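Asks: Show me the folded form of this:
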Amino acid sequence: MEERAEQLLERTRIARELHDSIGHALTVAVVQAGAARAAGDPAFTERALDAIEETGRAALEDLERVLGVLRESGRPVGGRPVLTDAGRLLESARASGATVDADLTGPLDTVPGPVSREGYRILQEALTNVLRHAGAVPVRVRVTVEDGTLGLEVRNPFTGPMPARGRGSGLRGIRERASLLGGKAHTGPDRGDWRVRVELPLG
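Replies: Now for the predicted structure:
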């Protein structure tokens, strides 16, 4: 039973990994392709194709890594991105038309591996949701490391309909990741914005 439980947990984690990585890449590709078609500008189209290519390559690397883990059950998970790699997420969102105001403070390189990896995926999912549901809007990203806690907040203007409670695997995945690490996650409208706020303990 313990072995079966471990297998189920691993499958759930892999499903989240694929959802976050591949979902982000497809969202960027769709947004970039639509923007390039609407712009009718060869230079913009070239930049959009570059962004699609770069994001697609990163997603393929993630896919190969996850498939390798599935093929070899004893193989350790390695090479997963961490918060010090967050720059590529921010640039990907900017390349898709979002105006990203980012403030990353504190020693990100000292964040424990599991927390840093899950923090990266949470940030990725939050930015993907902005692009998917709000489009090219201003986004504020705040990541802090202080007092034994990793804080992560993503805000963007909120003008759409209220999502049904409990719907959406992305938001559910954010809450699950935070809970597994003993942290807290809050998602929803806040003072005219849509806000994702996560706090994860470092020890």
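Asks: contacts and neighbour counts: CA atoms only from here.
Replies: Noted.
Asks: Pull out the buried positions in the longest helix anywhere in the chain.
Replies: Identified as the longest helix of the chain according to DSSP state H is helix 2-39. Neighbour counts over helix 2-39 (16 or more other C-alpha atoms under 10 Å) mark 14, 16-29, 31-33, 35-36 as buried.
Asks: next structured bit after that helix?
Replies: helix 42-71 (DSSP states H and E).
Asks: That next one to helix 2-39, inter-axis angle?
Replies: 170 degrees (axes from the mean of the first three to the mean of the last three C-alpha atoms, to 10 degrees).
Asks: To compare against the first, here's the next sequence to fold:
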Amino acid sequence: MSPAEWLVDLEERTERLLERTWLARELRDTIGHALTIAVVQAGAVGTREFPERALAAMKDTGREALSELDRVLRLLREDAGPMAQRSTLALAGRLVESARGAGAEVAARIGGDLDAVPGPVSREGCRMLQECFTNVLRQAGSVPVSVRIEVFDGLLELEVHARQPAESGGSRGGSGVREGAVLLGGAAA
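Replies: This is a model prediction of the structure:
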């Protein structure tokens, strides 16, 4: 094998490894979010406050997770183009409603044209928002959460703040959010 052929082969293997890593992260985020919603809701079944909307949230989130699982598994086929099929910030409203259905008190403000956000940024922003909700629900439970999504000239600002219970000891999640922000030239606190 010539050095040029070796380099092409190495680049192809690297690209496949990066794609598989992305797919694994997609599966973890999607299934983790759905399971967190279900676990939070299942923990509330025995209480008087358990509303019918919680059951609806579990059902809707489960359906979405199964759909996402099917989508990601289809991407494992070599003939699929994964980047064009990933979820975008167009799902932000559904993610907010899903978190509300799980009991989080979400105050959301979405401003600007989400369609103006470049594809890679929109897809990563969606994944980051999903991870934030999953982390809040898993670690802090049903606490007040504020979400602000602003788009200015195609640039995205995404803020998620949650009040943590005094006994929680702080967040253990968020590494995927920081990783995604840095990858896109941004920052996460």
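Asks: Need the TM-score between these chains.
Replies: Superposed pair, TM-score by TM-score structural alignment, normalised by the length of the second structure: 0.87. Supporting alignment: 177 aligned residues with a C-alpha RMSD of 1.7 Å.
Asks: and the longest helix of the first structure, which stretch of the second structure?
Replies: Per TM-score structural alignment, the counterpart of helix 2-39 of the first structure in the second structure is residues 11-48.
Asks: residues in contact with residue 62 of the first structure?
Replies: The contact partners of residue 62 of the first structure, taken as C-alpha atoms under 8 Å, 6 or more residues apart in numbering, are 18, 21, 80.
Asks: just residue 101 of the first structure next, same as before
Replies: With contacts defined as C-alpha under 8 Å, 6+ apart, residue 101 of the first structure is in contact with 138-141.
Asks: Export those as CSV, with columns for neighbour count, distance to residue 116 of the first structure and secondary structure.
Replies: Shown next, in CSV, are the contacts of residue 101 of the first structure (neighbours: other C-alpha atoms under 10 Å; distance: C-alpha to C-alpha, whole Å; DSSP: H, G, I helix; E, B strand; the rest coil):
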residue, neighbour count, distance to residue 116 of the first structure, secondary structure
138, 16, 25, strand
139, 23, 21, strand
140, 16, 20, strand
141, 19, 16, strand
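Asks: which among the residues you listed gets closest to residue 128 of the first structure?
Replies: residue 139 (11.5 Å; C-alpha to C-alpha).
Asks: I'd say residue 148 of the second structure and residue 110 touch.
Replies: Yes: with contacts counted by C-alpha atoms under 8 Å, residue 148 of the second structure reaches residue 110, the gap being 5.9 Å.
Asks: Tally up the residues packed near the alignment partner in the first structure of residue 156 of the second structure, please.
Replies: Using TM-score structural alignment as the criterion, residue 156 of the second structure maps onto residue 150 of the first structure. Neighbourhood size, residue 150 of the first structure [other C-alpha atoms under 10 Å]: 21.
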